[in-house]
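Asker: Sequence and predicted structure are below.
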Amino acid sequence: MERVCVTGAGGFVASWVVKELLAKGYIVHGTVRDPDDEKKNGHLKKLEHANERLHLFKADMVDHAGLCIAINGCAGVIHVATPVPAGKVTDPQAEMLEPAITGTRNVMNACLKSKVTKVVVVSSIAAVIGNPSWPKHTKMDENCWTDAEFCMKTELWYSAGKVISEHEALEFGKKNNLNVVSICPSIVFGPMLQSTLSTTNIILLNLFKGKNSFNLLELDKAEEDVDIPIVDVRDCVKALLLAFEKPEAEGRYVCSSHVLKTNALIKLLKSLFPHYNYPTVYVLLPYLFLFLLGLNQLFQKMERVCVTGAGGFVASWVVKELLAKGYIVHGTVRDPDDEKKNGHLKKLDYANDRLHLFKADMIDYAGLCTAINGCTGVIHVAMPVPAGKVTDPKAEMLEPAITGTRNVMNACLKSKVKKVVVVSSIAAVIVNPSWPKDTTMDENCWTDAEFCMKTELWYAVGKVISEHEALEFGKKNNLNVVSICPSIVFGPMLQSILCTTNIILLNLFKGKNSFNLLELDNADVDVDLPIVDVRDCVKALLLAFEKPEAEGRYVCSSHVLKTNDLIKLLKSLFPHYNYPTVSCRITTEDAWMLFQKGKRTRILANVGKKFDALLRPAKDEEN
């Protein structure tokens, strides 16, 4: 895996760079002043994959030796570190110029010493637009450079530091045959990963207090309504990674996405938060140099979605993806204070700000009404999956599934929810002995509930009855209900408690055939098993929720795997285990076989992962 160093890793933009690099599979070296400072850098250690692939190094920008250690072994460097003024600069040399200019020189020399192949320098729009000599009515682009001498005279120290350090970095690259690209973002806004407020966020929050604090960014007070160039931090980071990964990227780029009037900003804030007293004085940017906080989330009236059974295997991933998309999530759980079952939810990105857990069992109608109140949508996942023989079908399976779904539907109607996605199962599709032979089983095929009761397939009974009732309820009450029938869901878990499908997988290592946990019988027949990765399943659920054209019922599957092939695959990866020699088949074998024949007409998530993704939980467990 390729190693990349990110300077100033704990900062606003840099934290997002670290997050995205880890998500892309890089090993990340991050420079920080104090790796043990949990307040400033603790959020980095909580990022996904941080335990395996993030290494923090103590290195100030004026510490050349420390930078050399951090950058050693890295193929690339993304140089973000530079102070942003949080007030009047009293010592320009120590506060701004030395960290920016000397720091960048140190980074460049360390990169040359370590034979780094590419460096991306994060500059600023401040290094572009502070040029009073630029011809009037001529667009300021990457060819325009801020006048450093003018900035020093007018005490715009941030601009001076940025333009000098960027220019020197590009020249250093040319002289030393080092591939250096610079990116000049406009006013970077967006959600923060760190707990300490960035300067731009301080400015925005001060607006709520009626304070004009744009002077924190070297601005003067004025009554003019000017254009403000802005960019979301996530878009900025995409640009940085494009510049890093694309071999054709060279030279200098300006990164901006929107223009917002200062007056429009005040009006927008007033419309969203009318109970605050806003300043009546607008801000004039000297040469259009302005920084704002990220409003991408605040500008939208965030939509609320309720996820039932939020702590479960599939539901946890639904919560994670909804939070990542900017939704406020209401999650129903049996006990919000049960850290073993639900603690993982509180550790998800954005959970502190936008996740609300409600105590509500599926048979607790009042609790469901409380949880769903105020939500525009519901993704109903809650349903017990058998982890052994069902001894009390009504209490263990039927009441939670059927009565629970009725309660959810009625609560949705009461709260005037706009859309409901019901997570059903392939078990509600394929157990139908009356289905014509040689006819593909698709969304038009329904499991025979009466047959399942006779054969004691209680999970299938609960799924098919609850799904059918939910769709009919929607039709009768003009409620938009869509159902998704996933095949067998495998994949990595977010929760600490093993789910049924992963119990089955792990039992194979012990030589146990435990497919009976899914109401399957032992047999010597090597049947086709339709499977789907949990992340693809969740993509399908969110597509069904977000796409207005989604309607009715969908089957969600991505791969077909022979039971024998599964055993062989496990053996090739983990040969030191004793595997069962008996394959598995479903009681209604013909139904499963027919499901695999022909084209499945309404499958949503046909974008599956490699087999390795299926086995990741096993790898994690072994480690």
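Answerer: Perfect, I can see it now.
Asker: C-alpha from now on. contacts and neighbour counts both.
Answerer: Fine.
Asker: gap between P99 and S165?
Answerer: In this structure, P99 and S165 are 10 Å apart, going by Cα to Cα, to the nearest Å.
Asker: Check it against this one:
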Amino acid sequence: MTKTILVTGGTGYIGSWVVKELLEKGYRVRVPVRSFNRKDKYLHLQNLPNSTNLLELFEADLLIHGAFDKAAEGADAIIHMASPFTLRFKDPQRDLVDPAVKGTRNVLGAASKSSTVKRVVLTSSVAAVHGDNIDMVEQRLSEFTEENYNTTSSLKHQPYSFSKVQAEREAWRINAEQSKWELVVINPALVLGPSLAGNSNSESLQIMKDLISGKYRFGAPDLYFGFVDVRDVAKAHVLALENPSVSGRFIIAERVANFMELVAIINNKFPGQFKLPKMVAPKWLLYFVSPLFGLSPRFVARNVGYRIAFNTSRSRHELGLGYTPFEHTVVDMVNQFKKN
């Protein structure tokens, strides 16, 4: 019998790749959209192979209590990905924390009411593992693992990261109060790679746009991130869905690199084609210009110049995830920008 999977956030940057992967494997996929009138938000899903017989769209608002109850009934599992990823917001509680936490509560509540859902795969982030890069130094760690939780973010400092750890903790709390479904959490690093959703407003796409459009041409901050291919993140969700023996959290990252290492890959593959930074911006200068980039002096102090490391052995050995080399991810993403 064909299994049915409810995918929240299925129209988004990562979610679209998850839906593609599921449809190709022959799953029935239910995807909520905010409004059928905004066809530009979901048309790309209807153009995917197998979508005609296996894709079902329905209207639902993440923040309306009970909006997912009907879609969860009859579904074998839920992949909950819907959560805002933006660094441009006015009110962090309203724009980040409420949608992340209330949305999680609503979707997992639907799982608990359903008589059929046996597994929930939740998209969290390495932002729920650590807040600032300096956390690794302050906690005397040689690397971050799934045992670590972000304890340094707040509504006033790193509110996006705060929203991710609040939502994930809420998911584990709800999971502990019931015995119908199992929870697996995916904690991806910064996701890059090509987009299936033409009009996605994901921060991942914005970061690459800023880099190749010349925003940092006078100097890039010495900021280190974990990076991972969007297609690998989608695969990780499907592996977590299909393997009944896996549980807990999974950090998903191919490598850690800073902006200049990313620039070197672009320069190597696309020489002279973009206004890329030629040097690392000195940290003292960043204190003065950080407001232009929406960064606080505290963010600069606690993140710039601090290397980080992630232990990804669980994703490789337990999930069985093979990673796309970062160079391929970057080239595919830049090629798509060029084509568009």
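Answerer: Alright, I've got the coordinates. Every value quoted in this text rests on a predicted model; they were computed, and no experiment measured them.
Asker: Can you pull the TM-score for these?
Answerer: The TM-score (TM-score structural alignment, normalised by the length of structure 2) is 0.78; 293 aligned residues with a Cα RMSD of 2.9 Å.
Asker: hmm, back to that, settle it for me: which of P99 and S165 of structure 1 has more neighbours?
Answerer: The neighbour count for P99 of structure 1 versus S165, taken as other Cα atoms under 10 Å, is higher for S165 (25 against 22).
Asker: What is the equivalent residue in structure 2 for that one?
Answerer: Under the alignment defined by TM-score structural alignment, S165 of structure 1 is paired with A167 of structure 2.
Asker: which helices and strands sit right next to the helix ranked longest in structure 2?
Answerer: As assigned by DSSP state H, the longest helix anywhere in structure 2 is helix 159-176. With contacts defined as 3 or more Cα pairs under 8 Å, 6 or more residues apart in numbering; DSSP states H and E, the packing partners of helix 159-176 of structure 2 are helix 98-113, strand 182-188.
Asker: Which among those is found nearest to V280 of structure 2?
Answerer: Comparing those against V280 of structure 2 with Cα to Cα, the closest turns out to be strand 182-188 (25.9 Å).
Asker: check the fit of that closest one onto structure 1 and give the mean distance.
Answerer: Here the mean offset of strand 182-188 of structure 2 against structure 1 after fitting is 0.6 Å, by mean Cα distance after the TM-score superposition for structure 1.
Asker: Can you mark which positions in the host helix or strand of F288 of structure 2 are buried?
Answerer: Take DSSP states H and E as the rule and F288 of structure 2 turns out to sit in helix 283-289. By neighbour count on 16 or more other Cα atoms under 10 Å, the buried set for helix 283-289 of structure 2 is L286, Y287.
Asker: Would you mind measuring from the residue nearest to the spatial centre of structure 1 to Y350 of structure 1?
Answerer: With the centre of structure 1 defined as its mean C-alpha position, the nearest residue by Cα atoms, centre = their mean is A324, 3.9 Å away. Spatial separation of A324 of structure 1 from Y350 of structure 1 under the definition Cα to Cα is 7 Å.
Asker: now the helices: where do they sit in the stretch 151-300 of structure 1?
Answerer: Counting by DSSP state H, counting those that start in this stretch, the segments of the stretch 151-300 of structure 1 that form helices are 157-176, 199-208, 233-245, 262-272.
Asker: pretty sure the residue nearest to the centre of structure 1 contacts R354?
Answerer: No - shown here, A324 of structure 1 and R354 do not form a contact pair, counting by Cα atoms under 8 Å, at 10.1 Å.
Asker: coming back round to it: take the helices and strands packed on helix 159-176 of structure 2 and write them to JSON lines, including distance to A128 of structure 2.
Answerer: Listed next are these as JSON lines, based on distance: least, Cα to Cα, whole Å:
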{"stretch": "helix 98-113", "distance to A128 of structure 2": "12"}
{"stretch": "strand 182-188", "distance to A128 of structure 2": "8"}
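Asker: which stretch among these comes nearest F274 of structure 2?
Answerer: Across these, closest to F274 of structure 2 is strand 182-188 (Cα to Cα), at 27.9 Å.
Asker: Could you give the residue range in structure 1 aligned to that closest one?
Answerer: Counterpart in structure 1 of strand 182-188 of structure 2, with TM-score structural alignment as the criterion, is residues 179-185.
Asker: How far off centre is that stretch?
Answerer: When C-alpha coordinates are averaged (Cα atoms, centre = their mean, to the nearest Å), stretch 179-185 of structure 1 and its chain have centres 26 Å apart.
Asker: F595 of structure 1 versus A449 of structure 1, what's the distance?
Answerer: Distance from A449 of structure 1 to F595 of structure 1, counting by Cα to Cα: 18 Å.
Asker: same thing with L156 of structure 1?
Answerer: The spacing between L156 of structure 1 and F595 of structure 1, counted by Cα to Cα, is 69 Å.
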